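>>> next one to model:
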Amino acid sequence: MSSLTSAARLASPLMLWADVALKTQEMLLSSGSVIHMRTERMVKAGLTPSPADLAEFQLMGDEKLAAAGEAGAAMARQWHSSHVSLTSRVLQQWLLSAGAFLSMAGSITPAQAAVRGDAFVKATTRAVSTTGQLSGTAVRIAREGLKPIHAAATSNARRLAELRA
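A predicted model of the protein is given here:
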């Protein structure tokens, strides 16, 4: 798939949510595999784990903390760069729409009501359009948060599978 096709596919919020769902499924499957292999290793190690076992058990905790920290930081960066300004624009658009509605409601003549009604429809359309962008922003935040956790889970699954072989 070309990068242009991939970029176009990920421009749609629906496709972004589908991508998050697929990445989440892959991460969950990898996590299940990692949990199985590590639990098996803990059982085999019993009360006398080897230095390699201890190192793996320590790595397990360190990786979780690192991935959680990276995920939180990535989500905060994405939130700050897009969601805050968009939320402000949504609120502004809805307030403009409410003002247009009140103006329309205060019309005295039919001609005035028609002009103000048109302004209300346009303001509401802009408000709805801007609000529709929130889903795209929210999914980008979710994607950024999922990336480090997905990367850790899938790389661990591959690494541990190679160690078992």
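
>>> rest of the way, CA atoms for contacts and neighbours
Noted.

>>> work out for me the element the closest residue to Thr130 other than its chain neighbours sits within.
Of all residues not flanking Thr130 in the chain, Val90 sits nearest, at 5.7 Å (CA to CA, 6 or more residues apart in numbering). Assigned by DSSP states H and E, Val90 belongs to helix 84-105.

>>> and Ala76, what does it touch?
Contacts for Ala76 (CA atoms under 8 Å, 6 or more residues apart in numbering) come out as Ile141.

>>> on that earlier part again, doesn't Gly132 make contact with the residue nearest to Thr130?
No - contact criterion CA atoms under 8 Å: Val90 and Gly132 do not qualify, at 9.2 Å.

>>> now what about stretch 102-115, what contacts it?
Defining contact as CA under 8 Å, 6+ apart, one finds that stretch 102-115 is touched by 116-117, 120.

>>> the more surrounded of Val90 and Gly132?
Val90 (21 against 13; other CA atoms under 10 Å).

>>> hey, which helix is longest across this protein?
When the chain is parsed with DSSP state H, its longest helix is helix 110-164.

>>> here is the second sequence; please produce its structure so I can put it next to the first one:
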Amino acid sequence: MAQPDAGSISIVVAIVAGLCSLLGAFIGAWVSRTSERIRWLRENQSEVFANFLEKLQTAAQSSFRIRIEHAEKGTDNAFDLIDAFADAKRYERIVRLYLRESHRQEFSDLVDRYWKCSASGGKHEPEKPDAKSTLNRIQQIFEAELRG
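Next comes the predicted model:
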């Protein structure tokens, strides 16, 4: 059996080195793209979650003001309270797009509970969490999503 000459070995080494370089470039590009996508998603999640919390806080403040104004006038406040939370309820759908499926229904239930607590002036059934603990749970869901 003939021994391979130095020229043949050099060619094989060059081909293997070239293939390894291409493979390394593809793996590097894939890792870079994946990490860039994760960073982009986290930034968007942060922005969407912060906007939602702001809308929810604005709605709660509006509902407090509405309850006081209507109590002074002795008028029904139901439509105004619904309107105060309309923006937050619309934005809830956007937030759900950024949540894992396991958190989506709980999140929507918490938003509804928060609305009911805020609309009722904080009056709630003793076995139900109040607005503050409901808002804290929403915050915990957002933090868990951002941690991955």
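
>>> tm score of chain vs chain?
Superposed pair, TM-score by TM-score structural alignment, normalised by the length of structure 2: 0.42. Supporting alignment: 87 aligned residues with a CA RMSD of 3.4 Å.

>>> any idea how far Ala111 of structure 1 is from Arg77 of structure 1?
49 Å (CA to CA, to the nearest Å).

>>> more neighbours: those two, which one.
Higher neighbour count among Ala111 of structure 1 and Arg77: Arg77, with 15 against 10, using other CA under 10 Å.

>>> what helix or strand is the more buried one on?
helix 51-78.

>>> next, Glu54 of structure 2: secondary structure please.
The three-state label given to Glu54 of structure 2 by DSSP: H, G, I helix; E, B strand; the rest coil is helix.

>>> contacting residues for the residue most central in space within structure 1?
Residue closest to the average C-alpha location in structure 1 (CA atoms, centre = their mean): Ala142, at 1.1 Å. The contact partners of Ala142 of structure 1, taken as CA under 8 Å, 6+ apart, are 20, 75.

>>> try it again at 6 Å.
For Ala142 of structure 1, no contacting residues are found, by CA atoms under 6 Å, 6 or more residues apart in numbering.

>>> look up how far Met75 of structure 1 lies from it.
Distance from Ala142 of structure 1 to Met75 of structure 1, counting by CA to CA: 7 Å.

>>> one more: Thr154 of structure 1?
For Thr154 of structure 1 relative to Met75 of structure 1 (CA to CA), the value is 20 Å.

>>> got it, and Lys64 of structure 1?
Taking CA to CA, one finds Lys64 of structure 1 at 16 Å from Met75 of structure 1.

>>> between the two, point out the one with more neighbours.
A direct count of neighbours by other CA under 10 Å for Lys64 of structure 1 and Met75 places Met75 higher, at 20 against 15.

>>> looks like the more buried one contacts Arg143 (just checking).
No - checked against CA atoms under 6 Å, the pair Met75 of structure 1 and Arg143 is beyond contact range at 8.3 Å.

>>> hmm, Ala67 and Ile149 of structure 1 touching each other?
Yes - with contact defined as CA under 6 Å, Ile149 of structure 1 counts as touching Ala67 (5.3 Å).
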